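In: what follows is a predicted structure for the sequence shown.
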Amino acid sequence: MIHCKRVYLEAEASDGQRVLVDRLWPRGLSREISAFDEWLPDVAPSTQLRKTFAHRSEAFADFRAAYRRELAAHPEHWQRLLHWAASGTLTLLYAARDEVHNNARVLTEFLEDELQRHDSPSSPVCYLGEFDGD
């Protein structure tokens, strides 16, 4: 199960694994008392994409498509998140004020799609030639 939550909100036991998924460190947050398990800045949108989006809700559809392409090109950045989500509760933390139009929401959707894809049985065509007896 994957949740999204602003990094400034109180940690709860139900959050499970808490991971900050922003490229920049959140303003006003002390590194010494941060209540999360991991910070993965590389899973966040590229600097160029983040600046182009600029948290404008009217640009969210384009941002979402571009960010999903970035994620698809770099599975090494999100594989650990997929593992954590498959084995328990994962809470993706973000600093944006907009709770709907942000990178954590897109990442959640992407990871949920990946989990569903991994849980789906493969078609027999995928195994063509695997069991020829050679």
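Out: All right, it came through fine. Numbering: from 1, shown residues only.
In: switch to C-alpha atoms for all contacts and neighbour counts from now on
Out: Will do.
In: starting at the chain centroid, how far to stretch 28-40?
Out: On the basis of C-alpha atoms, centre = their mean, to the nearest Å, stretch 28-40 sits 17 Å off its chain's mean C-alpha point.
In: got it, and stretch 105-124?
Out: Centroid separation between stretch 105-124 and its chain, computed with C-alpha atoms, centre = their mean, is 12 Å.
In: pull out the buried positions in it.
Out: 105-108, 110-112, 115 (16 or more other C-alpha atoms under 10 Å).
In: stretch 32-49 now?
Out: For stretch 32-49, by 16+ other C-alpha under 10 Å, it's 35-36, 39, 41, 43-45, 49.
In: how about the secondary structure of the spatially most central residue of the chain?
Out: The centroid of the chain falls nearest to residue 107 when counting by C-alpha atoms, centre = their mean (3.3 Å). Secondary structure assignment for residue 107 (DSSP: H, G, I helix; E, B strand; the rest coil): helix.
In: got the contact list for it?
Out: residue 68 (C-alpha atoms under 8 Å, 6 or more residues apart in numbering).
In: measure it to residue 36 for me?
Out: 17 Å (C-alpha to C-alpha, to the nearest Å).
In: could you pull out the helices in the protein for me?
Out: Here the chain has its helices, by DSSP state H, at 47-53, 60-73, 79-87, 103-119.
In: quick one: residues in contact with stretch 65-77.
Out: 40, 42-43, 45-46, 49, 78, 103, 106-107, 110.
In: again, 6 Å this time
Out: Counting by C-alpha atoms under 6 Å, 6 or more residues apart in numbering, the neighbours of stretch 65-77 from elsewhere in the structure are 43, 45.
In: next up, a structure to set beside the first:
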Amino acid sequence: MVNVQIKRVYEPADDQDGYRVLVDRIWPRGITKDDARLDLWLKEAGTSAGLRREFSHRPEKFQAFAAAYRRELEGTEALEKLVELAREQPKLCLLYGAKDETHNQAVVLRELILEGLGGSER
């Protein structure tokens, strides 16, 4: 069974998180590498600068952002790596820095990973 969760990197690390991957291209402000307790920083999974500027974390633009982000990630090594990790790890935790817990790239990445695994849900 696949267990892919998402979590703000600013929330305290927990042993229940499993394998922790930061999926932001830019390091989150105000957090140390020790506090982040990362297993991997996969910068390549983050959104491009242009897409990040266009979206600007505005919920009304999320649908268009998600579609564009999916196109950016299509066939990339970063997405392949995340799907592989989801297969290998009992738990995979995608970490992101955005304040909005509903409208961010980790939400889209989780969907893409699950689709890459054949729609396995958990």
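Out: Nice, I can see it. A quick note: this is a predicted structure, and the numbers were derived from the prediction, not measured.
In: just to revisit the earlier point, now the helices of the first structure as TSV including distance to residue 21 of the first structure?
Out: Converted to TSV, the helices of the first structure look like this (distance: least, C-alpha to C-alpha, whole Å):
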stretch	distance to residue 21 of the first structure
helix 47-53	13
helix 60-73	12
helix 79-87	10
helix 103-119	7
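In: for residue 31 of the first structure, find the nearest of these.
Out: Smallest distance to residue 31 of the first structure across the helices of the first structure (C-alpha to C-alpha): 20.2 Å, for helix 103-119.
In: quick one: that closest one to helix 79-87, angle?
Out: Angle, helix 103-119 of the first structure to helix 79-87, by axes from the mean of the first three to the mean of the last three C-alpha atoms, to 10 degrees: 70 degrees.
In: quick one: helix 103-119 of the first structure to chain centroid distance?
Out: That offset, for helix 103-119 of the first structure, works out to 7 Å (C-alpha atoms, centre = their mean).
In: and residue 116 of the first structure, what pairs with it in the second structure?
Out: In the second structure, residue 116 of the first structure lines up with residue 118, judged by TM-score structural alignment.
In: sorry, slip of the keys, the one I care about is residue 49 of the first structure.
Out: Using TM-score structural alignment, residue 49 of the first structure lines up with residue 51 in the second structure.
In: now, which of the buried residues of stretch 105-124 of the first structure sits nearest residue 1 of the first structure?
Out: residue 112 (8.5 Å).
In: ok, residue 39 of the first structure to residue 23 of the first structure distance?
Out: Taken as C-alpha to C-alpha, the span from residue 39 of the first structure to residue 23 of the first structure is 9 Å.
In: likewise for residue 72 of the first structure?
Out: Residue 72 of the first structure is 17 Å from residue 23 of the first structure, by C-alpha to C-alpha.
In: give me the more crowded residue out of the two.
Out: residue 23 (17 against 14; other C-alpha atoms under 10 Å).
In: what lines up with that one in the second structure?
Out: Using TM-score structural alignment, the partner of residue 23 of the first structure in the second structure is residue 25.
In: and residue 51 of the first structure, how many neighbours does it have?
Out: When counting by other C-alpha under 10 Å, one arrives at 10 neighbours for residue 51 of the first structure.
In: err, residue 31 of the second structure, not the other one
Out: 12.
In: what does residue 33 of the second structure give?
Out: The number of residues near residue 33 of the second structure, taken as other C-alpha under 10 Å, comes to 9.
In: what do you get for residue 66 of the first structure?
Out: By the measure other C-alpha under 10 Å, the count of residues near residue 66 of the first structure is 16.
In: counterpart of it over in the second structure?
Out: Match for residue 66 of the first structure (TM-score structural alignment): residue 68.
In: and residue 113 of the second structure, what does it touch?
Out: For residue 113 of the second structure, counting by C-alpha under 6 Å, 6+ apart, the contacting residues are residue 83.
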